[in-house]
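Enquirer: Prediction below, plus the sequence it came from.
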Amino acid sequence: MIKEETMHWREYNKKVILSKYLSILVGNFLCAMALILFLRPGQMIGGGVGGISVLLNTVFGIPLGVSVLLFNLPLMVLSLKVLDRNFILYSTLSMFIFSLYMSLFDFLASYIHITDDVLLSCVFGSILNGAGMGIMFRNGTCQGGLDVVAALTKKLYGINISKVLLGVNGVIITISGFVFSFNRAMYTLIGLFIAYQVLDRIQMGVGQMKQIFIMTNMSKPIARSIMKELHRGVTYLKGTGAYSNQDMDIIYCIVDNHEFVQVRKIVDSIDPEAFMTISETVEVKGRGFSHIQV
C-alpha cells in the first residue's frame, strides 16, 4: 500500500514538474510575442521586466534579451538566501527563456508586420500577454523580474505583493508616457487591465460553473429529475424554515453554465413555489468536473 502511494506521488510529481516547464515555454512565448509583435509597434509596453526592456531598448538601444538578463541576474543573486530554492530555479529558467524569446521576436519583427491599428495592437497584444502570464501563474511559475522583487519585499518587509507590482508598473507606465506619448501610456493602462482580466480567467479556470441551492418541499422528485436528465450529482443539506418552522431537505448541486436553465425548468415544473439561488463558482474540482490545466 505504501509502495503504491509512493509511486502515485512520484507520477504526480513528474506531471507537476512537466506542467511547470511547459508553462514556462508556452507562457513566455506568448508574452514575448505580445510585447514585440503587437505592443511595441503601437508604442505601448506591457508591465514588468518586459516593459522595462522595451523602454531601455527604445531610449538606449540595449538589446531586449540583454536587458532582460541585466535586470534579472542581480535579483536572482539577492534572492538566493531569502526565497524558496524551487521558486528561484523556475524563475531563473523563465528569465533565460523569456530573454531568448525576446531576442527571437526582435529579429522576426523586421519580417513580420501584423497591424498599424493601435486599438487592435492593444487588445490582441494584451490578450496574449495576459494568457502567457495566466498560464505561468496557474502552474506555479512566473517570469522572474518584478515577481521576484515583489516576493522579496513581501518576505523582507511584509509589503503586499499586489501593491508592489501596482506601484512599480505605475512608474513604468509614467516613464513610457514621456518616452512615447501619454496617449499611448493610456492605451498601455487599458492593455494592462485587459491582460489582468485574461490572467484571472485562466488562473481561476475558464468556463465558470453555477452553484445552485433549492429550498423546496419537493426535494426528492426534483433531485431525481436533475440526476436523471443532467446526470449531475445532488447533495441534500438539512434546513429549517425560520417562519414555517418546518424541516426540509435543501438541494445543492453544481452544473455547467448551459445546464442551469434546464435545472430552473425542472424546478418550475415540479414546484413553482420553490426558492432557488444561483451563483457563479470560481473553480470546481472532483468527479464529473474537468480540472483545466492550461
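Expert: Cool, the structure landed.
Enquirer: C-alpha from now on. contacts and neighbour counts both.
Expert: Noted.
Enquirer: now the helices for the stretch 151-294 of the chain?
Expert: Using DSSP state H, counting those that start in this stretch, the helices assigned to the stretch 151-294 of the chain run over residues 161-179, 182-204, 219-230, 260-270.
Enquirer: Take the ones you listed and lay them out in a markdown table including mean neighbour count and distance to S94.
Expert: Below are the helices of the stretch 151-294 of the chain laid out as a markdown table (neighbours: other CA atoms under 10 Å; distance: least, CA to CA, whole Å):
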| stretch | mean neighbour count | distance to S94 |
| --- | --- | --- |
| helix 161-179 | 16 | 18 |
| helix 182-204 | 20 | 17 |
| helix 219-230 | 16 | 43 |
| helix 260-270 | 16 | 41 |
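Enquirer: Structure two is appended below for comparative analysis:
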Amino acid sequence: MKKNFKSFFIIFIGALLVAMGTYFFLAPNHIAAGGISGAAIIINSIFPILPIGALMMAMEVILFITGILIIGPVFGGKTIFCSFSVSGIILLLEKFFPNVRPLSNDMLVQLIFGVLICGVGMAIVFDQDASTGGTDIIAKIINKYFKISIGKCVLIADIIITVAASIVFGIDKGMYAILGVILNATLIDTVIRNLNTYKQVAIISNSGEEIKDYIVDTLDRSATIYYAKGAYNNNEREVITTVVNRKQFLKLKDYIKDIDERAFITVNEVNEVLGEGFAEIA
C-alpha cells in the first residue's frame, strides 16, 4: 500500500511538471511539441472556445482503452491517473491564470524551458511504468514490442503532430515544434537513464562481517561474497560486492569510513539492473 501511494505521488509530481511546462511555456507560444497537449494546442488555436484541458481529456478515452488492452491494467490505471491529473491541473491553471501570454519575446528560450520541464515530468512518469496518456501510450506500445528506447518512441509517436503544427502555425513554429520534440525525446532518455543508474560496489575490509550486516539489515540489499588472492603478498581476502542506488551508496561509504578507514573500495556505475529487488526482466 505504501509503495503504491509513493508511486502515485511521484506520478503526480511528474504530471504537475508536464502541466506547468505546457501551460506557461508551450501553449502561449503555440508550440505544439507533440503529444495530446500539442494536438490540444492546435485545436484550441483553431477553436479558441474549446479549453485545452477539456480537449486533452476528451482525446484520451480511446488511447486509454488501447493501453489497458495491450499493456495491462496496472499501466492503464496509472496512466489514467496521470493523464487526468495533467488535464485537471491545466483546467485549474486556466481558471486561476486565464489568458496567459508568452513570458518573453524569445520563443526559443521558452521552448527550451517548456521542453525541459515537460521532459523531466514525462521521464518521471515513464520511470513509474506509466505515461501521461495520449501519444505517450502509443510510444509505450512501440517500446514494448520493438524494444526501442522510450525517448525515441515518443519522437516517433509525436512526429505527426509536429507536421500538423507546421501546417496550422506556419513553418517557423512548426520547426520550433520539431526541435522541441527532438529535445524532449533526448531529455526523456537521459533522465530515465540517470534515474536508473546504480552503483556496483566491491569492498575489501577487515570489518567484512559488520559491512555485510549493514548492507543486508540497514540498506535492505543483498551482497555476493567471493575470495581473491592479492598479487603483492599472496594473501586471500574476502571481497564483498553489492549493487545499490546513489543514496544507499553514500550511506554505505560513510559507514565503511567510520569502521574501517583502510578499506579498499571500487565503484562502477551500472545503467540497468534487472531481477529481484530491482526492475523486472521484461
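Expert: That came through, no problem. Computed from a predicted model, the values in this text were never measured in an experiment.
Enquirer: how about the helices of the stretch 151-294 of the first structure in a markdown table, adding distance to V26 of the first structure?
Expert: Below are those laid out as a markdown table (distance: least, CA to CA, whole Å):
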| stretch | distance to V26 of the first structure |
| --- | --- |
| helix 161-179 | 23 |
| helix 182-204 | 14 |
| helix 219-230 | 36 |
| helix 260-270 | 34 |
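Enquirer: What distance do you get for the residue lying closest to S162 of the first structure once chain neighbours are set aside to L78 of the first structure?
Expert: Excluding its sequence neighbours, the residue lying closest to S162 of the first structure (CA to CA, 6 or more residues apart in numbering) is A150, at 7.8 Å. Going from A150 of the first structure to L78 of the first structure by CA to CA, to the nearest Å gives 13 Å.
Enquirer: Between those two, which is the more surrounded one?
Expert: When A150 of the first structure and L78 are compared for neighbours, A150 comes out ahead with 19 against 13, by other CA atoms under 10 Å.
Enquirer: Which helix or strand contains that one?
Expert: If you go by DSSP states H and E, A150 of the first structure is part of helix 146-157.
Enquirer: now for that helix, which elements pack on it?
Expert: helix 64-79, helix 161-179 (3 or more CA pairs under 8 Å, 6 or more residues apart in numbering; DSSP states H and E).
Enquirer: ok, now with 7 Å
Expert: Helix 146-157 of the first structure sits against helix 161-179, with contacts defined as 3 or more CA pairs under 7 Å, 6 or more residues apart in numbering; DSSP states H and E.
Enquirer: What is the helix it packs on packed up against?
Expert: Helix 161-179 of the first structure packs on helix 48-60, helix 146-157, helix 182-204, going by 3+ CA pairs under 7 Å, 6+ apart.
Enquirer: can you redo the ones you listed as TSV with distance to F124 of the first structure?
Expert: Listed next are these as TSV, based on distance: least, CA to CA, whole Å:
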stretch	distance to F124 of the first structure
helix 48-60	16
helix 146-157	23
helix 182-204	9
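Enquirer: Tell me the residue in the second structure aligned with V171 of the first structure.
Expert: Aligned against the second structure by TM-score structural alignment, V171 of the first structure finds its counterpart in I160.
Enquirer: Oops, could you answer that again for S53 of the first structure instead?
Expert: Per TM-score structural alignment, S53 of the first structure is aligned with A40.
Enquirer: for S110 of the first structure, same thing?
Expert: S110 of the first structure maps onto N99 in the second structure, by TM-score structural alignment.
Enquirer: Quick one: classify its match as helix, strand or coil.
Expert: coil (DSSP: H, G, I helix; E, B strand; the rest coil).
Enquirer: any idea how far it is from L92 of the second structure?
Expert: Here N99 of the second structure is placed at a distance of 13 Å from L92 of the second structure (CA to CA).
Enquirer: can you check K229 of the second structure too?
Expert: 65 Å.
Enquirer: unless I'm mixing things up, K173 of the second structure is touching I31, no?
Expert: Yes. Assessed by CA atoms under 7 Å, K173 of the second structure is found in contact with I31 at 6.4 Å.
Enquirer: higher neighbour count, those two?
Expert: Counted by other CA under 10 Å, K173 of the second structure and I31 do not tie: I31 has more neighbours, with 29 against 21.
Enquirer: Skipping adjacent residues, who's closest to the more buried one in space?
Expert: Per CA to CA, 6+ apart, closest to I31 of the second structure is A177, 5.6 Å.
Enquirer: list the buried ones in the lengthiest strand in the first structure?
Expert: If you go by DSSP state E, the first structure has its longest strand at strand 247-255. Under the neighbour-count criterion of 16 or more other CA atoms under 10 Å, strand 247-255 of the first structure has M248, D249, I250, I251, Y252, C253, I254, V255 buried.
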